[in-house]
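Student: This is a predicted model, with the sequence first.
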Amino acid sequence: MNISFWLNGVNCHEEVEPDTLLIDLLRKKGCLSVKRGCETANCGLCTVLMDDRAVLSCSTLAARIEGKKIVTLEGMQREAKEFGSFIANEGAEQCGFCNPGFIMNVFAMLKEIKEPTEEQIKEYLAGNLCRCSGFVSQTSAILKFLKYKKAQEEA
């Protein structure tokens, strides 16, 4: 089956099998930030944005992205670098394996909730598995990033 979609701002056309998973298509197209973790839709490592909403690419058929806008971390380098500095400053990166999916979820959350509370942040990110940190430093990084962005908007 032939599908058309936008990947990180580029219009793409691909021939896929009906059972092709989105994660496999994205990795084939060079989006290596999209990682395989649990393959059971439980860890969040494969998170991408589909029309600005977080989806787990390990449990999404590629056929579902027809006409959609897909964004991976490769398509958000400037934003990821800005937010990544907050993660690093809080010591939240540890091994870094979960960071791409985590960052994608944070940006999806910020598109949905303009000023999330700490409780909303924890709830929104509950589907991200991080074995290194326990999320205290990630939550702190998000809160400091939000404060920084708010100060930028007010300036």
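Tutor: Perfect, I can see it now. Numbers count the residues shown, from 1 in each chain.

Student: drop to CA atoms for contacts and neighbour counts, all remaining ones
Tutor: OK.

Student: residues touching residue 148, list them.
Tutor: If you count contacts by Cα atoms under 8 Å, 6 or more residues apart in numbering, residue 148 has none.

Student: Let's verify it: helix, strand, or coil?
Tutor: Three-state call for residue 148 (DSSP: H, G, I helix; E, B strand; the rest coil): helix.

Student: Alongside the first one, take a look at this:
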Amino acid sequence: MINIKVNDKDYSVDVSPDMPILWVLRDVLGLTGTKFGCGLGVCGSCTVLLDGKAIRSCITPVSLVKDQNVISIEGVAGEHSTIQKAWEELNVPQCGFCQPGQVVSALALLKENPDPSDKDIDTAMSGNICRCGTYVRIRKAIHLAASMKNELHNTKGV
């Protein structure tokens, strides 16, 4: 049994220690929002957060996530909902397949850099491939989410 934390909930899973966290999420825990794309960690569709850092779940063994919190797309809510609101407002998704990884990567970026430049966004998101080419809308949505977060921070305590 391997003890892991996913979306702030504790789980014990009976899997091989070298099973990629992607398959633990999808096949064992039933959290199918995280997508399988290339299986090599280069397309970004399987991106999840591991203690706030974007990782590729298709190449990360479950044994490496002990004592850390994995956030999948299902866990992106609450304070992070500004990203989802920005995505919806700008109608970012087209086919939608890559979007869970895009949203999670954007969240990691905004946690590290709450006011990113275009270059910062392009660099942070470069590992996430969108077959539909919605990169311009993704960049705009990240800027919008950043401004929404900044608005929230500026109005607290007023």
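Tutor: In hand now; what should we look at? Note that the structure is a prediction, hence the values are computed from the model and not measured.

Student: Just give the TM-score of the two.
Tutor: The TM-score (TM-score structural alignment, normalised by the length of structure 1) is 0.91; 154 aligned residues with a Cα RMSD of 1.5 Å.

Student: the helices in structure 2, which residues?
Tutor: 21-23, 81-89, 99-112, 118-125, 135-155 (DSSP state H).

Student: Can you give me the distance of residue 39 of structure 1 to residue 59 of structure 1?
Tutor: When distance is defined by Cα to Cα, to the nearest Å, residue 39 of structure 1 is 8 Å away from residue 59 of structure 1.

Student: Over to residue 125 of structure 1?
Tutor: On the measure of Cα to Cα, residue 125 of structure 1 and residue 59 of structure 1 end up 18 Å apart.

Student: Ok, residue 84 of structure 1 next?
Tutor: Taken as Cα to Cα, the span from residue 84 of structure 1 to residue 59 of structure 1 is 26 Å.

Student: Between those two, tell me which one has more neighbours.
Tutor: residue 84 (21 against 15; other Cα atoms under 10 Å).

Student: and stretch 9-20 of structure 1, which stretch of structure 2?
Tutor: Using TM-score structural alignment, stretch 9-20 of structure 1 lines up with residues 8-19 of structure 2.

Student: How far off centre is the matching stretch?
Tutor: Its chain's C-alpha centre and that of stretch 8-19 of structure 2 lie 19 Å apart, by Cα atoms, centre = their mean, to the nearest Å.

Student: contacting residues around that stretch?
Tutor: So stretch 8-19 of structure 2 is in contact with 1-5, 24, 28, 61-63, 69-71, going by Cα under 8 Å, 6+ apart.

Student: same check, this time on stretch 79-87 of structure 1
Tutor: 73, 93, 103, 137-138, 141-142, 144-145.

Student: So which residue is dead centre in structure 2?
Tutor: Nearest residue to the geometric centre of structure 2 (Cα atoms, centre = their mean): residue 104, 1.6 Å.

Student: can you tell me which residues contact the nearest residue to residue 139 of structure 2 once chain neighbours are set aside?
Tutor: Sequence neighbours aside, residue 121 is the residue nearest to residue 139 of structure 2 in space, at 6.6 Å (criterion: Cα to Cα, 6 or more residues apart in numbering). Counting by Cα under 8 Å, 6+ apart, residue 121 of structure 2 makes contact with 109, 139, 142.

Student: one step back: can you tell me which of the contacts of stretch 79-87 of structure 1 is nearest residue 50 of structure 1?
Tutor: Closest to residue 50 of structure 1 out of those is residue 73 (12.3 Å), distances taken as Cα to Cα.

Student: what's near enough to touch residue 110 of structure 2?
Tutor: Residues near residue 110 of structure 2 by Cα under 8 Å, 6+ apart: 116, 142, 146.

Student: what sits against residue 5 of structure 2?
Tutor: Residues in contact with residue 5 of structure 2 (Cα under 8 Å, 6+ apart) are 11, 66-70.

Student: Just the buried residues out of those residues, in ChimeraX syntax.
Tutor: Applying 16 or more other Cα atoms under 10 Å to the contacts of residue 5 of structure 2, the buried members can be selected in ChimeraX as follows:
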select :69,70
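
Student: That concludes my questions; thank you for your assistance.
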